[in-house]
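Participant: No letters, just coordinates:
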């Protein structure tokens, strides 16, 4: 009795899953493959007007899918299962679509995974790669911070050469609780510096006056007043009758 277009039900033809290992490129490693075959939605059990045997057809679909996957996997590296999986699904879709018996009757999906041995090697390689990247990033960060610290240090040392109080500023930054002692030491040193400078300039003035070098005396006086101002010492204004009052140096 001929029957036409009778839909396939999952009760008539259950989905089947295949799991097997197949050689990869070079035959040194294998892939772990899973193939899931399901009856196509809306498929028909009619073939040339006759009933087909469900068990025989299931075995036929399984064997065809397995052969296609095996052929494809032998062309791909055992460490690139994604490429083998993509081509396997593409090839199976094409083969089943053109097959005279299985056309439109089965939906097949292939999953290709690393074998246990290849997976272990892949994990070890990824760990080593991660270690290399981490160490490189750590060294790069260390060098970057050294460069930044170098710039900060250069700025600190440069300012220290321009300002005699720089060392007190550094000491105060390191020991903020000792602010009173740091300030006291600063004032004492400033007083000592001022006294030494005054003594030195006075000696120079005496020598210049004895030699009758008037311009050098004026310069020494101006240098003294300027130095005292830089030290933060209040300098009294020149008296109106001072011999330096009209000097161009103080204009």
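Facilitator: Received it, and whenever you're ready, just let me know what you need. Predicted, not measured: the structure shown is a model, and the values here were computed from it. Numbering: from 1, shown residues only.
Participant: switch to C-alpha atoms for all contacts and neighbour counts from now on
Facilitator: Fine.
Participant: Break down the protein into its helices, ranges please.
Facilitator: Applying DSSP state H to the chain gives helices spanning 54-73, 81-98, 116-162, 166-174, 179-211, 214-230.
Participant: Can you give me the distance of residue 208 to residue 219?
Facilitator: Per C-alpha to C-alpha, to the nearest Å, residue 208 is found 11 Å from residue 219.
Participant: no no, residue 112
Facilitator: 93 Å.
Participant: Name the residue in those two with the higher neighbour count.
Facilitator: When residue 112 and residue 219 are compared for neighbours, residue 112 comes out ahead with 25 against 15, by other C-alpha atoms under 10 Å.
Participant: which residue sits closest to that one, ignoring its sequence neighbours?
Facilitator: Excluding the flanking residues, the one nearest residue 112 by C-alpha to C-alpha, 6 or more residues apart in numbering is residue 33, at 4.6 Å.
Participant: Would you mind listing the residues in contact with the one you found?
Facilitator: 18, 19, 20, 21, 22, 110, 111, 112, 113 (C-alpha atoms under 8 Å, 6 or more residues apart in numbering).
Participant: can you rerun that using 10 Å?
Facilitator: By C-alpha atoms under 10 Å, 6 or more residues apart in numbering, the residues touching residue 33 are 18-22, 66, 69-70, 73, 81, 85, 110-115.
Participant: And residue 78, by the same measure?
Facilitator: Applying C-alpha under 10 Å, 6+ apart to residue 78 gives the contacts 23-32, 84, 112-115, 117-119.
Participant: Buried only: go through those residues for me.
Facilitator: 23-25, 29-32, 84, 112-115, 118 (16 or more other C-alpha atoms under 10 Å).
Participant: Might one say that residue 178 is in contact with residue 168?
Facilitator: No: the pair residue 178 / residue 168 is not scored as a contact, 11.0 Å apart, by C-alpha atoms under 10 Å.
Participant: For stretch 158-174, buried residues please.
Facilitator: Within stretch 158-174, judged by 16+ other C-alpha under 10 Å, the buried ones are 160, 166, 167, 168, 169, 172.
Participant: repeat for stretch 209-225
Facilitator: In stretch 209-225, counting by 16+ other C-alpha under 10 Å, buried: 217, 218, 220, 221, 222, 224, 225.
Participant: Comparison target, given below:
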């Protein structure tokens, strides 16, 4: 009574005399407040709607044989249940229906996984998993139970993995394949580098053949401090080449004494110019109008 009296004193009061009911309709009075405070929460609804009850089993871990039965796969199978009832059955009743079907469903799922996994080699879990799930989808496409206004549908999925024994073997094989691939990539890089170096050297030597000063330029590039010695050697070699060329010309002229000297010079003018230019000897431009040509 003291608690009720304290609650009455703390609640707001309306002013005015003769008000027999100080609380408006819908407002909580002290009695209703106490009742709401002490009453238990509403009980949960025990009947599911048309969507039914959904439940998931703990994953099933299986060891199933691979092709040849010498090695195995590790399989993890998950089973999801959906139970619908049209007669308003309780959760307990629906779960009892699932429990009655569970052993049969697990047995069918294991049989499918074992049968399909035997088609694949033990190092192909991805291909085996894809085919196993296709077969499971086909196997459980229809409701597993449908009577007495109760329909049970099952969704089964499987994950196929390598066993530890096969995984270790695949690690050794994978490491060996990686080493082979790495060696091939190194060889390809070396070949590519050699090809580019060969082409560069070919162009370099080709330019050197066309320019008589290229050899001396290379010497200076390797040792820039020996400029004076290189220049001296270059001049001496040019002089020696010019002298050798003149000796050859003298021999040709001596062998052709029966031929008119003017005709020999006129016919050999182009060849002599090219030879002298290759030797680095300055050559004057050709003259087309020579006075003795008119006399002839």
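Facilitator: Okay, I see it. Being a predicted model, the structure only gives us computed values, none of them experimental.
Participant: out of the buried residues of stretch 158-174 of structure 1, who's nearest residue 150 of structure 1?
Facilitator: Using C-alpha to C-alpha, residue 160 is the member of the buried residues of stretch 158-174 of structure 1 that lies nearest residue 150 of structure 1, at 15.1 Å.
Participant: Looking at the buried residues of stretch 158-174 of structure 1, spot the one nearest residue 237 of structure 1.
Facilitator: Closest to residue 237 of structure 1 out of these is residue 166 (29.2 Å), distances taken as C-alpha to C-alpha.
Participant: ok now do the most centrally placed residue in structure 2, which residues does it touch?
Facilitator: Centroid-nearest residue in structure 2, with C-alpha atoms, centre = their mean: residue 178, separated by 16.2 Å. Neighbour list for residue 178 of structure 2: 172, 184 [criterion: C-alpha under 10 Å, 6+ apart].
Participant: circling back: now distance to residue 101 of structure 1 too, for the buried residues of stretch 209-225 of structure 1, in CSV please.
Facilitator: As requested, the buried residues of stretch 209-225 of structure 1 are exported to CSV (distance: C-alpha to C-alpha, whole Å):
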residue, distance to residue 101 of structure 1
217, 120
218, 119
220, 116
221, 117
222, 114
224, 113
225, 112
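Participant: which residue packs closest to the alignment partner in structure 1 of residue 159 of structure 2, ignoring adjacent ones?
Facilitator: For residue 159 of structure 2, the aligned residue in structure 1 is residue 111 (criterion: TM-score structural alignment). In this structure, residue 111 of structure 1 finds its nearest non-sequential neighbour in residue 34, 5.0 Å apart by C-alpha to C-alpha, 6+ apart.
Participant: Was I right to think the one you found contacts residue 114?
Facilitator: No: counting by C-alpha under 10 Å, residue 34 of structure 1 does not reach residue 114; the two are 11.4 Å apart.
Participant: Quick one: map residue 105 of structure 2 onto structure 1.
Facilitator: Matched to structure 1 by TM-score structural alignment, residue 105 of structure 2 sits across from residue 61.
Participant: residues touching the closest residue to residue 82 of structure 2 other than its chain neighbours, list them.
Facilitator: Excluding its sequence neighbours, the residue lying closest to residue 82 of structure 2 (C-alpha to C-alpha, 6+ apart) is residue 54, at 4.7 Å. The neighbourhood of residue 54 of structure 2, defined by C-alpha under 10 Å, 6+ apart, consists of 80, 81, 82, 83, 84, 94, 95, 153, 154.
Participant: try 8 Å
Facilitator: 80, 81, 82, 83.
Participant: ok, it to residue 141 of structure 2 distance?
Facilitator: 17 Å.
Participant: Would you mind measuring from the residue nearest to residue 82 of structure 2 to residue 153 of structure 2?
Facilitator: Residue 54 of structure 2 is 10 Å from residue 153 of structure 2, where distance means C-alpha to C-alpha.
Participant: next one: residue 278 of structure 2
Facilitator: For residue 278 of structure 2, the distance to residue 153 of structure 2 - C-alpha to C-alpha - is 96 Å.
Participant: Same question for residue 51 of structure 2.
Facilitator: 12 Å.
Participant: which of those two has more neighbours?
Facilitator: Each of residue 51 of structure 2 and residue 153 has its neighbours counted (other C-alpha under 10 Å); residue 153 has more, 18 against 10.
Participant: right, and the more buried one touches residue 79 too?
Facilitator: No: judged on C-alpha atoms under 8 Å, residue 153 of structure 2 makes no contact with residue 79 at a distance of 10.3 Å.
Participant: Could you say which helix or strand holds residue 35 of structure 2?
Facilitator: helix 30-38 (DSSP states H and E).
Participant: can you name the residues of structure 1 that that helix overlays?
Facilitator: Residue span in structure 1 matched to helix 30-38 of structure 2, by TM-score structural alignment: none.
Participant: What helices and strands are in contact with that helix?
Facilitator: Here helix 30-38 of structure 2 touches helix 2-10, going by 3 or more C-alpha pairs under 8 Å, 6 or more residues apart in numbering; DSSP states H and E.
Participant: tell me which strands and helices the helix it packs on is in contact with?
Facilitator: Under the contact definition 3+ C-alpha pairs under 8 Å, 6+ apart, helix 2-10 of structure 2 sits against helix 30-38.
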